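Undergrad: Can you look at this prediction? I've put the sequence above it.
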Amino acid sequence: MIDELLRTLGAHGVRATPLRGRSASHRRLLLHRDEPAPDAERMVGGWPSEQRELALDWLRAQAPVRRWATLTRLAGNARMGRVFRLIEDLLAAGWAELEVRREPRRGWEPWELRWRDRQKLETLLGRPDPDVLQDRMTALRRWQFADPRLPALADSLADRPQQHALRRLELLHALDRWLREGRQGTRRQFAQFARGDTKAVGESEWQWLDETLGLSTLGIDAHTPGLWLRAPLRLHLPGGSIDLALLPDVVALTPATVAQVDRIDASIGCWRVVENRTSFEQAARAHGARDGVLWLPGFAPTWWREAVATLLRHATAPLLVACDPDPAGVRIALAIASLWQSAGLPWEPWRMGPEDLRALPRHKPLGDYDRAELERLRGLALPSTLAALVDAMAEAGIKGEQEGLRFD
């Protein structure tokens, strides 16, 4: 195959320059053009799609030299028929050089491929220019997020590959617009909003958003949401009243139901907002007969904040907020506390001190997002309890979940 390739390439201006071998019986040649072909760029435009895909696979690693064994492995059996056609086109256009070797009693064999202008070739094949990507990254990092959850998540992308980081950073800015406009919808509706295609958000991206922020807290859900609570309240609506004090357990109210409330009869000691669902149910059983106990589904979505603001207008009481003792939990607690601060009401963290973190039976190590969020939280004026928790997490390099604490 190489002997035939050597004969063919001579007609395209490709020279075979001898290289020093290990001995007289070991021969090496470098197949190359002295200058790129005048129509090198046009030639790439005529490559079939399968050949373009194979070239991009070979270019994926940043190494300037690729061993032949690596190239054939990347091609696989299904694409081996295209390998020599691609090699011929790369050499004929001057995009690469190929070293071939001849051992005693054997024919010429490919050894390694050396790229000449890989960045330009990548651009011609449809991979964005790194300088263009960097300019786009710089511009996106200058734009401020309206939602306080997103800056630290954007910071956690700093060490990721450029294209990966850019794609996710663009997704975060689309998410910021979605949240700012108070939108609700399914995964497909968000994907259409963010990227103009209902299937354009990949499964790994959905998992990333769900694990770090929680999709339901972003207004991305397939079902009607519900405000879960237990409280001694009588809600008055245009069509009648709902006496929650009669219920022995937790109940969910839809946002549309809460929006109809025009008056509440209540006498509660405080509002207790709890993030973890198991901890919420424990707190509701212990305190729900005299206090208002609300389940907080992570970062509060717009509908949840609006529903709670309605309750708070009619049933004012201080806040005790309990979130996971982790960086996201501190940020969530601050966001919820802002509702009470806007109403001129006091608030305190509940079971969110450094001693609560240390008392947990299990801990998790801090991730990239956690460390980025801790740095941002340290720049805020935090209540003493939360400031101490932030310091404890940073010093120990750990975080936890409130499910390991008692709320009765």
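TA: The structure has been received and is ready for your questions. If you're wondering where the values come from, they're calculated on a predicted model, not measured in any experiment. Residues are numbered from 1 along each chain as shown.
Undergrad: only C-alpha atoms for contact and neighbour calcs from this point on.
TA: OK.
Undergrad: in what helix or strand does the most centrally placed residue in the chain lie?
TA: Nearest to the geometric centre of the chain sits residue 208, at 4.3 Å (CA atoms, centre = their mean). Element membership of residue 208 [criterion: DSSP states H and E] is helix 203-212.
Undergrad: Check residue 389 too.
TA: Per DSSP H and E, residue 389 falls inside helix 384-396.
Undergrad: what's in contact with that helix?
TA: Contact with helix 384-396 is made by 325-327, 330, 349, 352-354, 357, 371, 374, 377-378, 399, as judged by CA atoms under 8 Å, 6 or more residues apart in numbering.
Undergrad: try 10 Å this time
TA: Residues outside helix 384-396 that contact it (CA atoms under 10 Å, 6 or more residues apart in numbering) are 325-327, 329-331, 333-334, 348-358, 365-366, 370-371, 373-375, 377-378, 380-382, 397-400.
Undergrad: which among those end up buried?
TA: Applying 16 or more other CA atoms under 10 Å to the contacts of helix 384-396, the neighbour count classes 325-327, 329-331, 333-334, 348-354, 356-358, 366, 370-371, 373-374, 377, 398-400 as buried.
Undergrad: Tell me where the stretch 301-408 of the chain has helices.
TA: Assigned by DSSP state H, counting those that start in this stretch, the stretch 301-408 of the chain shows helices spanning 302-314, 327-342, 354-359, 368-377, 384-396.
Undergrad: Dump these into a markdown table; add distance to residue 203 as well.
TA: Shown next, in a markdown table, are the helices of the stretch 301-408 of the chain (distance: least, CA to CA, whole Å):
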| stretch | distance to residue 203 |
| --- | --- |
| helix 302-314 | 24 |
| helix 327-342 | 22 |
| helix 354-359 | 32 |
| helix 368-377 | 19 |
| helix 384-396 | 31 |
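Undergrad: Compare these and report which one is nearest to residue 83.
TA: Among those, helix 368-377 comes nearest to residue 83, with 40.2 Å by CA to CA.
Undergrad: Give me the distance from the closest one to the chain's centre.
TA: Remark: helix 368-377 is offset 15 Å from the chain centroid, using CA atoms, centre = their mean, to the nearest Å.
Undergrad: Just the buried residues of the helix holding residue 389, please?
TA: By neighbour count on 16+ other CA under 10 Å, the buried set for helix 384-396 is 385-390, 392-394.
Undergrad: Could you dump those residues into TSV with distance to residue 58 added?
TA: Shown next, in TSV, are the buried residues of helix 384-396 (distance: CA to CA, whole Å):
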residue	distance to residue 58
385	54
386	50
387	50
388	51
389	48
390	46
392	47
393	43
394	42
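Undergrad: for these, which one is nearest residue 3?
TA: Distances from residue 3 to the buried residues of helix 384-396, taken by CA to CA, are shortest for residue 394, at 63.5 Å.
Undergrad: Comparison target below:
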Amino acid sequence: MSSPDEDFWGEADADGMRVRWLSDPARSSLRGRRLRRHMPATAADSGAWPDGWRTIARIWLKDARTEHTIRRDTLLRRAGAEHTNDALRLIRHLVEIGQLGVEERRAAHGWTAVGWHFVDPTGLRRTLGMEEPGASHRAWQALRAQPLDDDDLRDAAANLDEQPPRTAIARFGLLQALQRWRQAGRARSVATRRDFAYFARGDTKAISHAEWAWLDALIDVAADGIGAHQAILLMAGRMSLLGADGRIDCAALSGIVGIAADSLATLRAIENPPERWLVVENRSAFDHLARRLPRGSAALWLPGYPPLWWREVVGRLLVQAPAEAWIACDPDPDGILIAIQAGTVWREHGLAWQAWQMAPEQLAGLPHHRPLSARDKALAEQLLTTELPPALRALLDWIRDHNQKGEQEALFLPSPHVPTGPGT
């Protein structure tokens, strides 16, 4: 049974072409017009086409509509003069498989082609992996309606209204990622652009220079803990780090040592390794600890939520100097989650870790407390659903029961001490 469309078409000629008249076929006139095409159409195997054909087809199909006539000169001009031969071969191929119909007019010397039309441009676009005309604009409008919490993010989004839809979609995604970054408390960390790119798109190099320039012009990303410069690992101890081209004697420097994260990629060994790694989040607390470091221990500054660079560098240290960790973070919901994430680095290397200076009685004994924010409360409820070490579960219960949190700096004054057991 023929389709309704086929009912308008005549029988196939010797070349397999069928005719649909646009004028009265009974009248012999130089104004005669007709459409010719192979029917039924055969699906295009664009994967087998030469690269040049696929390039030309994408240009033609970008805004092609069903049975909308396109002049021959227009098709060739869009393909480019240097691709004329490929364009003519592609036209012939598309006609042969019924994906391109030809409009003809009667001339003094017979019928002549005046234009072509795509029979199924949607299907061709699908085989070429193209989106439909206007799809990006519609997707951008839908995305633009999604809310952003902060004024600077909303202002940056307004700037995108003047951008091409695909650019706007990609950059709005960065604003959404920055919003998630803030909601997750990552502004409390010291991260690199590679860290944010990994957070936003799952690839440390996925944000282009142009996108960073756009973000820098509109957003103070440094205020969100995202640095443009080389990450520096702060540490203290009596060990010596041996690399491919030299050594760093931390003991000789007596105090805090800052080492570019990338320089530790060539770490080969650690002499006089520590028996214990003391990991401290609060920078002032770390400074106090580094000046009075207990014998047999080394200290690492934890820059808030452990960024990718920190996890990688500390992992290299643990390969050469495996030892347990005592981790001290601010006694608040974020601090609990930060400690867990930092402890994961030790667990992944088969090493033990424990919370340090994070006992409920230590929080209770602080001279100053602050009430929990709405975000603190939400994070505390989220932590309740996870498996926590007993010491951190006890701290979380105290925080929720008293609706209070604190900062760890006071716990390291006037002098730090090494506890005799976990949770103290």
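TA: Nice, I can see it. None of the values given here were measured: they were computed from a predicted structure.
Undergrad: Superposing both, give me the TM-score.
TA: Put the two chains on top of each other and the TM-score (TM-score structural alignment, normalised by the length of structure 1) is 0.52; 242 aligned residues with a CA RMSD of 3.4 Å.
Undergrad: just to revisit the earlier point, remind me what the helix holding residue 208 of structure 1 packs against, helices and strands.
TA: helix 162-180 (3 or more CA pairs under 10 Å, 6 or more residues apart in numbering; DSSP states H and E).
Undergrad: Residue 356 of structure 1 maps to what in structure 2?
TA: Per TM-score structural alignment, the equivalent position to residue 356 of structure 1 in structure 2 is residue 362.
Undergrad: Surely that match is in contact with residue 331?
TA: Yes. Applying CA atoms under 10 Å, one finds residue 362 of structure 2 in contact with residue 331, separated by 8.8 Å.
Undergrad: shared neighbours, those two?
TA: With contacts taken as CA under 10 Å, 6+ apart, residue 362 of structure 2 and residue 331 have 395, 406, 408 as neighbours in common.
Undergrad: what's the spacing between the first one and residue 402 of structure 2?
TA: What it means is residue 395 of structure 2. According to CA to CA, to the nearest Å, residue 395 of structure 2 stands 11 Å off from residue 402 of structure 2.
Undergrad: Quote the end-to-end distance of stretch 327-334 of structure 2.
TA: First-to-last distance for stretch 327-334 of structure 2 - CA to CA - comes to 14 Å.
Undergrad: so that stretch matches what in structure 1?
TA: Aligning stretch 327-334 of structure 2 against structure 1 (TM-score structural alignment) gives residues 321-328.
Undergrad: now swap in stretch 231-239 of structure 2 and tell me
TA: Alignment of stretch 231-239 of structure 2 against structure 1: residues 225-233, by TM-score structural alignment.
Undergrad: Ends of the matching stretch, what's the gap?
TA: Between the opening and closing residues of stretch 225-233 of structure 1 lies a distance of 21 Å (CA to CA).
Undergrad: before we move on, what about stretch 150-160 of structure 1?
TA: Using CA to CA, one end of stretch 150-160 of structure 1 lies 17 Å from the other.
Undergrad: Residue 207 of structure 2 touches residue 177, doesn't it?
TA: No. Residue 207 of structure 2 lies out of contact with residue 177 (CA under 10 Å); the separation is 11.8 Å.
Undergrad: quick one: common contacting residues for the two?
TA: By CA under 10 Å, 6+ apart, residue 207 of structure 2 and residue 177 have these common neighbours: 171, 196-197, 200-201.
Undergrad: Could you pull up the contacting residues of residue 17 of structure 1?
TA: Residue 17 of structure 1 is in contact with 28-33, 99, counting by CA under 10 Å, 6+ apart.
Undergrad: how much space is there between residue 310 of structure 2 and residue 270 of structure 2?
TA: Distance from residue 310 of structure 2 to residue 270 of structure 2, counting by CA to CA: 18 Å.
Undergrad: excluding its backbone neighbours, what's nearest the counterpart of residue 261 of structure 2 in structure 1?
TA: Alignment note: residue 261 of structure 2 maps to residue 255 in structure 1; criterion TM-score structural alignment. Leaving out its chain neighbours, the residue that sits closest to residue 255 of structure 1 by CA to CA, 6 or more residues apart in numbering is residue 307, at 6.0 Å.
Undergrad: Identify the residue of structure 2 aligned to the one you found.
TA: Under the alignment (TM-score structural alignment), residue 307 of structure 1 maps onto residue 313 of structure 2.
Undergrad: Report how many residues lie close to residue 241 of structure 2.
TA: By the criterion of other CA atoms under 10 Å, residue 241 of structure 2 has 20 neighbours.
Undergrad: what's the answer for residue 265 of structure 2, then?
TA: Neighbours of residue 265 of structure 2 (other CA under 10 Å): 13.
Undergrad: right, and it touches residue 316 too?
TA: Yes. Proximity of residue 265 of structure 2 to residue 316 meets the contact threshold set by CA under 10 Å, at 7.7 Å.
Undergrad: quick one, strands of the stretch 101-250 of structure 2?
TA: Per DSSP state E, counting those that start in this stretch, the stretch 101-250 of structure 2 carries strands over the ranges 110-118, 191-192, 226-227, 232-236, 240-242, 247-249.
Undergrad: Which one of these lies nearest to residue 327 of structure 2?
TA: Nearest to residue 327 of structure 2, of those and by CA to CA, is strand 232-236 at 13.9 Å.
Undergrad: and the angle for that closest one with helix 308-320?
TA: Interaxial angle, strand 232-236 of structure 2 versus helix 308-320 (axes from the mean of the first three to the mean of the last three CA atoms, to 10 degrees): 40 degrees.
Undergrad: Strand 232-236 of structure 2 vs structure 1, mean deviation?
TA: With mean CA distance after the TM-score superposition for structure 1, strand 232-236 of structure 2 departs from structure 1 by a mean of 0.8 Å once superposed.
Undergrad: Just give me how far that strand sits from the chain centre.
TA: Its chain's average C-alpha position is 28 Å from that of strand 232-236 of structure 2, according to CA atoms, centre = their mean.
Undergrad: cool, and stretch 166-185 of structure 1?
TA: With CA atoms, centre = their mean, you get 12 Å for stretch 166-185 of structure 1.
Undergrad: mind listing what's buried in that stretch?
TA: Of the residues in stretch 166-185 of structure 1, 166, 168-179, 183-185 count as buried by neighbour count, 16+ other CA under 10 Å.
Undergrad: so where is stretch 71-80 of structure 1 in structure 2?
TA: Against structure 2, stretch 71-80 of structure 1 falls on no residues (TM-score structural alignment).
Undergrad: re earlier: more neighbours, residue 310 and residue 270 of structure 2?
TA: More crowded of residue 310 of structure 2 and residue 270, by other CA under 10 Å: residue 310, with 24 against 20.
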